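Peer 1: Here is a sequence with its predicted model. Questions after.
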Amino acid sequence: MQGMTSANIGQTPNDLDAPGNGRLAHAPPNHPPVPRPKVGVVLANLGTPDATDYWSMRRYLSEFLSDKRVVDYPDWKWQPLLQLIILSRRPFASGKAYRGIWNTERDESPLLTITREQTRKVAEGLHAQYGEGVMVDFCMRYGNPSTDSVLTRMQAAGCERILFFPLYPQYASPTTATANDQAFRTLMRLKWQPAIRTVPAYFEHPDYLDALANSVREAYEAAETPPEVLVASYHGVPKRYLLEGDPYHCQCQKTTRLLRERLGWEEDAIQTAFQSKFGPEEWVGPASVEHVAELARQGNKHIAVVSPAFSSDCVETLEEINEEIRESFLAAGGERFTYIPCLNDRDDHVAALLSIIDNELSGWM
C-alpha cells in the first residue's frame, strides 16, 4: 500500500482507468461515472436566519426553539406556547437585534460571513498539506447551508470519509450534541453512508488556548489603560443540565482557569459568568448582565469581556455583550468597557483548527 494517496483511498490503483475521468476499469460503457474517493471536512456552526424580516426570523427561531436539545419540554406543553405566544412576538425583537449587526454589504449575518472565511482559510491549509483529496465545507445546524445539504453534496462528490467538526470549544448538549445529531440524521437516510468522525471538545488544546490568550493580550496592549477585571462570558444553560450530567459548566470553568494560567494572571483577574438566560428555570450563573453591574458598583471603572465559548462573533456577542451587557456596566457606574472579539478567522485560530483537524484525520490521510 506504500505510495497510496488520499485521492485513491479505498480503491486499488487499477480501479479507475485514467486519472480524473471517474470511469471504473472493467465497467460496462454505460456505467455512470464514479467520483474519486475523498475525505470530507465539515465545519459546523450554530446557525443564522436568512434575513431579518418577521417570517425569516420566525422560521429560524421555530427550528431552533423546537430542537429538543435546546428546549426539552414535552411537545404538548411547549409547542402551543412557542407557536402561539413566543413566535408571535420574539421574531420582531430578534429581527431588530440582527439588523443592528447585519452585514449589509453581503446581506447576511456576521456569523455566516465569518464561518465562510474560516472555512476558506482551513481549506487552503488542508489543500496545501493534502492536495485535492480533501474536500472542505461548512454547515449550519439551523438555517442555511443546512447540515443535510452539505453532507449529501459531499457524499455525492465522493467523500467516503467525513470529519464533522462542531465549532464549539466546550461540549454542551444544546450545541455540540445537536450538531452531531443532525449529521447522524442525514446518515440515517443515505443509501451509502460515509464513515464519519466527530471532533470532541477542544477547549484544552494548547493552540486554541494560545490563540485565546493572544487575543486578550492584544486587547490589553491596545487599551489606553488596562482593564481592572476580565470577564469570561459563556452562553448559559439551565442548571438542570449540569445536574443531569452535561459537562459544559465544568468545561467553561476550566477554560477560564487555563486561560488565566496561560496569561500568568492572579486568580481574581478573570471571572466567569454566563449570558442569554431564557425561560423560567434556574440557569447556571452568575448572569453576565448582572455580574458586570455588580463589578461597577464595587468600584471597577474599566472591565473587558471575552467570549471563549463562541468561535465566531454573532448576535450573542455583537449585540448582547457589546450592547446590552455594556449598557448594564455603564449604567451601574462603570466608565470604560472593552469587548474582545471572538477568535473568528485570526491566523492563530485557524492554525489551531488545522492542528485539531490534522490530529482527528489520523489514519485517514
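Peer 2: Good, I have the coordinates.

Peer 1: going forward, measure contacts between C-alpha atoms and count neighbours the same way
Peer 2: Fine.

Peer 1: how close does Thr113 get to Tyr98?
Peer 2: Thr113 is 14 Å from Tyr98, where distance means CA to CA, to the nearest Å.

Peer 1: Please say which of those two ends up with more neighbours.
Peer 2: Neighbour totals were compared for Thr113 and Tyr98, and Tyr98 leads with 24 against 16 (other CA atoms under 10 Å).

Peer 1: Show me the strands in the stretch 51-200 of the chain, by range?
Peer 2: Counting by DSSP state E, counting those that start in this stretch, the stretch 51-200 of the chain has strands at residues 134-143, 159-166, 195-198.

Peer 1: alright, now check it against this:
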Amino acid sequence: MKNAAMPDNHPRVKHGKVGVLLVNLGTPDGTDYKSMRRYLKEFLTDKRVIEWSRFFWYPILFGIVLNTRPGRVGKAYQSIWNNEKNESFLRTYTRSQSDILAERLKDHENVVVDWGMRYGQPSIASKLDALKEQGCEKIVIFPLYPQYAASTTATVNDKAFDALQKMRWQPAIRTVPPYHDDPTYIDALAHSITEKLATLDWEPEVVLTSFHGIPKSYFEAGDPYYCHCQKTGRLLREKLGWDEKKLQITFQSRFGPEEWLQPYTDKTVEKLAKEGVKKIAVINPGFVSDCLETLEEIAVEAAETFHHNGGENFAHIPCLNDTPAGINVLETVVRRELQGWV
C-alpha cells in the first residue's frame, strides 16, 4: 500500500531549535480587586503552596481570604507598581532578564529564550506552546529560584508537565536544579552588597539576608529549602569575610496560624532596634527580581519597624534583577544546562 501523499498546503513543521523558558512566581495583571482576586485564587489554591486539607482550607479561602485580602494586597501593589509600564516590577524585570539573556546567547543561533509566570500571565502552558511553534524540540525549564522549595521550584515543574500531558508531540524537557551554592551566584550577591554599601555614608552593624519563609512542617516533611538558605548564607559570609553576628539569616512573609521557619525577619528587625543596633541593611538572596515582598515588605515595612523601635539608618539592598552580575548568574546556569543540546 502506497503512503498517502502530504497535501501541498500542509504547513511545514519548524524544527531544530532549543528553548529556554525562564519562569518566575507570577504577578497580578492590575491592582484592582478583580485582578488581585483572580491572581490570589490561583496562587492560594495551589496544593504545593497550601498543603492543608481542602475541607479545612477552602472555607477559609473562599469565605474570608478572597473577600478581604485582594483589597489589602492591591493597595500594597499600588505603592510599588511600575506606573510607566502599568505592570509590576516583577514582570518588568523578568521580561528584561529574558531579553538580555537572549542577547548573551546569540552565539547559539538555534537557542530561543522566553519567559513566563507560574501564576497569572503569561502562563507556562502558553509559552511552551509558543516555543514549540517556533521549532523548539528541546526546552530547558528554568524556575527562577536559587534555593529549592516544593512550593516554588516543584510547582513550576508540575505546571510544565501538566502542559506536556496535553501535547501529542512533546518536546524533550530539562528542568534546572537549584543553584544556591553556585560560585557565580554567591559572587553576584557579594558584589551587590558591597556596591550598595559603597553608596552609603554609614556602615551597617548588621546585614540581614531575608529569605521567603515556608511553614516549618514543610521542612520537617523533607523540603531542603532551609538547608539551601543556610548554605547560601554561609558561603556569602565566607566570601565577604564576615561572621554570624554581622550577616544573619532570617525568614519573611509568613501568614496563617502555623509556625514558619525562624528567625522571623520582622521580629529580628524589631529586636535589633530595641537592643540598640542603630544601622542595618537587608538583602533578599532568594528573590531574583524585586517585587512586593522586597519593595514593600522590606524596603517600606521593615524600615518602618526598625525606625519605630529606635533604629536610625536602614538600607534595602536591591535584588540582582537585570544587572550585569544578575544576568551572569542566569547565563552561567543556562549554559551549563544546555550542554549536549547546543
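Peer 2: Structure received. What you are looking at is a predicted structure, and each value in this text was computed from that prediction instead of being measured.

Peer 1: Now the TM-score, please.
Peer 2: Superposed pair, TM-score by TM-score structural alignment, normalised by the length of the second structure: 0.97. Supporting alignment: 338 aligned residues with a CA RMSD of 1.1 Å.

Peer 1: Of all the strands of the stretch 51-200 of the first structure, which one comes closest to Thr256 of the first structure?
Peer 2: With respect to Thr256 of the first structure, and counting by CA to CA, the nearest of those is strand 159-166 at 20.5 Å.

Peer 1: how about that closest one, which residues of the second structure does it hit?
Peer 2: Aligned using TM-score structural alignment, strand 159-166 of the first structure spans residues 136-143 in the second structure.

Peer 1: now the matching stretch, how far from the centre of its chain.
Peer 2: Stretch 136-143 of the second structure sits 18 Å away from the centroid of its parent chain (CA atoms, centre = their mean, to the nearest Å).

Peer 1: could you check the angle strand 134-143 makes with the helix ranked longest in the first structure?
Peer 2: Using DSSP state H to define each element, the first structure has its longest helix at helix 110-130. Interaxial angle, helix 110-130 of the first structure versus strand 134-143 (axes from the mean of the first three to the mean of the last three CA atoms, to 10 degrees): 160 degrees.

Peer 1: what's the distance between helix 110-130 of the first structure and the middle of its chain?
Peer 2: That offset, for helix 110-130 of the first structure, works out to 13 Å (CA atoms, centre = their mean).

Peer 1: by contact count, what packs against that helix?
Peer 2: strand 38-48, strand 134-143, helix 347-360 (3 or more CA pairs under 8 Å, 6 or more residues apart in numbering; DSSP states H and E).

Peer 1: closest to Arg326 of the first structure out of the ones you listed?
Peer 2: strand 38-48 (23.5 Å).

Peer 1: coming back round to it: could you dump the helices and strands packed on helix 110-130 of the first structure to a markdown table with mean neighbour count and distance to Leu318 of the first structure?
Peer 2: Putting these into a markdown table (neighbours: other CA atoms under 10 Å; distance: least, CA to CA, whole Å) gives the following:
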| stretch | mean neighbour count | distance to Leu318 of the first structure |
| --- | --- | --- |
| strand 38-48 | 24 | 14 |
| strand 134-143 | 22 | 19 |
| helix 347-360 | 18 | 19 |
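
Peer 1: For those, give me JSON lines that also has distance to Ala296 of the first structure.
Peer 2: Formatted as JSON lines, these follow (distance: least, CA to CA, whole Å):
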{"stretch": "strand 38-48", "distance to Ala296 of the first structure": "32"}
{"stretch": "strand 134-143", "distance to Ala296 of the first structure": "37"}
{"stretch": "helix 347-360", "distance to Ala296 of the first structure": "32"}
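
Peer 1: Let me see the contact set for the aligned residue in the second structure for Ala195 of the first structure.
Peer 2: Alignment note (TM-score structural alignment): Ala195 of the first structure maps to Ala172 of the second structure. Ala172 of the second structure is in contact with 137-139, counting by CA atoms under 8 Å, 6 or more residues apart in numbering.

Peer 1: mind running it again at 6 Å?
Peer 2: Listed by CA atoms under 6 Å, 6 or more residues apart in numbering, the contact set of Ala172 of the second structure reads Lys138.

Peer 1: Relative to Ile139 of the second structure, how far out is it?
Peer 2: When Ala172 of the second structure is compared with Ile139 of the second structure (using CA to CA), they lie 6 Å apart.

Peer 1: same deal with Glu293 of the second structure?
Peer 2: Using CA to CA, Glu293 of the second structure is found at 30 Å from Ile139 of the second structure.

Peer 1: what's the distance between Ala163 of the second structure and Val111 of the second structure?
Peer 2: Counting by CA to CA, the gap from Ala163 of the second structure to Val111 of the second structure is 21 Å.

Peer 1: Count the residues that sit near Val70 of the first structure.
Peer 2: Neighbour number of Val70 of the first structure under other CA under 10 Å is 15.
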